[in-house]
Structures are given as structure tokens and as C-alpha cells.
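1. model the structure of this input:
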Amino acid sequence: MTLTEASTGRPRAFSDVLATLCARKAEKLCLGEVVEAFGDRGFGPVMFFFALINLLPWPPGGTTLTGAPLLLLSMELALGRDRLWIPRWAERVSVNRQTFRSLTSRFNRPLRWTEAVSRPRLFFLTGGFGQGLIGLACLFLSAVLVLPISGGNLVPAIAIAFFAMGVMQRDGVAVLLGWLTTAAAAAILFLAWKLIVAGFEYGLEAVQRSI
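-> Below is the predicted model of the structure:
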């Protein structure tokens, strides 16, 4: 029996595996430990794990490190890989376990509720082609996370969490929510870019008028 199996041999709930990881005494929680804990359940749980990490209130630039592994995971998902692979150096990426305990306790109730209501449905959204599109969307969202944008981690991380839950549970409704949140993230990024360009143009005009 592994961390991903209950005494009956059935897969354990994602929230139960998180609880086991939180209960361990080591100060640091490494990515390699997370991958080992979820075994061959693949991309969904590990991507959901990193989505939770990126929901923390990081300072500008903080998500550059926490979002980088998601770039690799998203690329593998987009390429249609069956099994998760991470390089040796990435296995050593870690987070303080007490910080992770606090984050997990904050999301534990909605996570268990989501697990209770989600179920396999709308399979075309989570099949091979659907997962490829999810990988491309998560690649875009991960790239946004890596950018040093203050407060720019929230919406992309929520979108990735929806996609990851959809992949884990084969739940097309969760995937649809992921697509809607991705659209919101793209709209916010577009508006932010327009504001930056408008501010630059206004400043340039002001300089020209003063000459």
C-alpha cells in the first residue's frame, strides 16, 4: 500500500494525501517527496499542489521560482506524456512545511467539498486532445506566474487549480471553470498592458510638450 492507496487498494483522496504530507516532521517539503507521495496519479495532483503554493501572497518576483516547475509540467501535459517526469534539480525545490500546513488548512474544507461534488463527466474535455489544450492553457498561465507582477499570481493559480482538479477527477465541469478563469486572466493581462502603454504614451507626450 502506498500513500495514494487506501487499505482497500482504492486511490486515496487528494486531501488525504495532503494531510499525510503535512503530518510528517521534516522542516522542508520537497517536490520530490510530493511526486513520490502521489505516485503514478500523474499531473493533476502535482499541478494542484503548485497551484496551492502559488496562491500564497508572494512578494513581486516570488512566483518566478514557484511558477517555474509549472512551466515544465504544462509542457509535458501539452505534449501528451503519460507519466510525469521532473529533473533531479527540481526534486529539491522545497517549501517550509509549516507554511504548507497553514495553506492546506485554509483550503481543506473547500477542497473536500470539491472532491465530494466532482465526478467524471464531459469526457471530451479531459481526454487526450482536451488534456493537450489544458497543457497549452497552463503553459500560458505559468508564464504569467513567472512574470514579476504584483498580485498577478491569484487568477492564474486559481485557473490552474481548476484544470488540475479536472484532470484528477476527469471532471469536465472543473475544466470549463478553468477555461473561464483563463479567459479572465487573459482579459486582466490585456487591460494591464493597455494601461502600461497608455501611461507610457502619456508620459512621452508630457515630455514632448515640456521641450
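
2. hey, let's count contacts and neighbours off CA atoms from now on
-> Fine.

3. most centrally placed residue in the chain?
-> residue 51 (2.8 Å; CA atoms, centre = their mean).

4. what about that residue, which helix or strand?
-> For residue 51, the host element (DSSP states H and E) is helix 43-54.

5. could you count how many residues lie near the closest residue to the residue nearest to the centre of the chain other than its chain neighbours?
-> In space, residue 51 comes closest to residue 157 once its chain neighbours are excluded; the distance is 4.9 Å by CA to CA, 6 or more residues apart in numbering. Residue 157 has 30 neighbours, counted by other CA atoms under 10 Å.

6. to compare against the first, here's another:
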Amino acid sequence: MKENTDGDNVTLEDTLDSLNSRSFGPLLLVPAIMAVSPIGAIPGMSIVTGCVLMLIAIQMIFSSGRPWLPQRLLDFSFSRETLTKGIDKTLPWAKWLEGFTSRRLQTITHAPFHYVIATIVAFLALLFIPLAFLPFAVAIPGTAIALFALGITVRDGVLVILGFAVSCAAIGLAIYAWPF
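-> Next comes the predicted model:
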């Protein structure tokens, strides 16, 4: 990690370093939530989010613990005050979510299961393409990916198991409603 000499700014690289191997979780969570939300109903958006999720999942399989991002993006900085305000705004939501999560079955949130999760996320991201032709069908694999992302982030294996269950539903939907 590069040492930040400016005490008033935080870089994206600093933020990812503080998350260690859990940094894949939030990176998966953002596009997964976009796919599940009404934003995912915008024509073409599900394919864009699916491609982003695919890239992140491939990095999970082949990287050495932290996602690769272009140096220009890693050097993006924002004020420590902005970070603090963002944390303060999301803290009530995080505390609410914490009531549903805990460090359960942590073993399945680490390697070698980490690679299994990444492979399933990549496959689910591929399902976004055919499911994009059905209204809101991407919400099911998007929900599975969001559960995986939360499970990785908070080290909750129960969320990962729920992600596996919802993945089965997404695969069933894709087989049942295959548009080709």
C-alpha cells in the first residue's frame, strides 16, 4: 500500500487496502443492487451490469486477493471529511443490516470456496444476457450475487448459502424461460 502523505485526503487504493480480501464484496454489491433496482429495468443496463459483474468475478478467480483497478482510478482521492460523512449516512443502514448478519460459517467465505463463489457469480452474470429479454428477470441472479457479496463482505456463510439457493432459482428461471 502506498503511504498517503496528505492527511486530509483518502484514495480509493487506501479504502480497498483497508478491506483486504473483502474488497470484492462491495465491488460486486454495487452492480448487483443496480441490477435488482429499477435502474436494472433500463434497456441495456442489465447487460452492462452483467459485464461489470463478470469482470469482477474473473478477477476474484485469478487475482491475488485484491481487485485490480487502473492506477488512475486507485489514485482517485476524496476528502477524509467526505468519507466520514458517507460513513455517517450509511451507518444506520449498516447497523440495521448487522441485525441480520453475523460471522457464521466463515469457512465458506474464504478459499477454496471463494473460487466456487466467483465461478457461480461469473455464470450468473452470463445469465444476465438472455434474462435481459424478460422484464425484471435479472433481479433473481442479481439477488443471488448481492447475497454472495454481502456474505463475503461480512464473512457470513449463511448469506453465501442463501446465495447458492437463489442461484439455483436463477438457473431454473433461465432454463424455463430461455428465449432462444
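
7. what's the TM-score here?
-> Once superposed, chain against chain, the TM-score is 0.70 (TM-score structural alignment, normalised by the length of the second structure); 147 aligned residues with a CA RMSD of 2.7 Å.

8. what comes up buried for the longest helix along the first structure?
-> In the first structure, taking DSSP state H as the definition, the longest helix is helix 172-210. Applying a neighbour-count criterion of 16 or more other CA atoms under 10 Å, one finds 172-179, 181-183, 185-186 buried in helix 172-210 of the first structure.

9. do stretch 51-58 of the second structure as well
-> Within stretch 51-58 of the second structure, the residues that qualify as buried are 51-54, 56-58, counting by 16+ other CA under 10 Å.

10. next: stretch 82-102 of the second structure.
-> Within stretch 82-102 of the second structure, the residues that count as buried by 16+ other CA under 10 Å are 101-102.

11. run through who's touching that stretch.
-> Contacts of stretch 82-102 of the second structure with the rest of the structure, by CA atoms under 8 Å, 6 or more residues apart in numbering, involve 10, 154-156, 159.

12. which element is residue 59 of the first structure on?
-> Counting by DSSP H and E, residue 59 of the first structure is found in no helix or strand.

13. swap in residue 133 of the first structure?
-> Taking DSSP H and E as the definition, one finds residue 133 of the first structure inside helix 128-146.

14. average offset between that helix and the second structure?
-> Its aligned residues in the second structure lie a mean 0.9 Å from helix 128-146 of the first structure after superposition (mean CA distance after the TM-score superposition for the first structure).

15. so the helix or strand just after that helix matches what in the second structure?
-> Using DSSP H and E, the helix or strand that directly follows helix 128-146 of the first structure along the chain is helix 154-169. On the second structure, the counterpart of helix 154-169 of the first structure by TM-score structural alignment is residues 139-154.

16. how far away is the equivalent of residue 145 of the first structure over in the second structure from residue 171 of the second structure?
-> In the second structure, residue 145 of the first structure lines up with residue 128, judged by TM-score structural alignment. The span separating residue 128 of the second structure from residue 171 of the second structure equals 11 Å under the rule CA to CA, to the nearest Å.

17. the match of helix 154-169 of the first structure vs the first structure, average offset?
-> Stretch 139-154 of the second structure, aligned to the first structure and superposed, deviates on average by 0.5 Å (mean CA distance after the TM-score superposition for the first structure).

18. from the middle of its chain, how far away would that stretch be?
-> For stretch 139-154 of the second structure, the separation from the chain centroid amounts to 6 Å (computed by CA atoms, centre = their mean, to the nearest Å).

19. which residues sit against it?
-> Identification of contacts with stretch 139-154 of the second structure by CA under 8 Å, 6+ apart yields 22-29, 32-33, 35-37, 40, 101-103, 109-110, 117, 121, 124-125, 127-128, 156-160, 162-167, 169-170.
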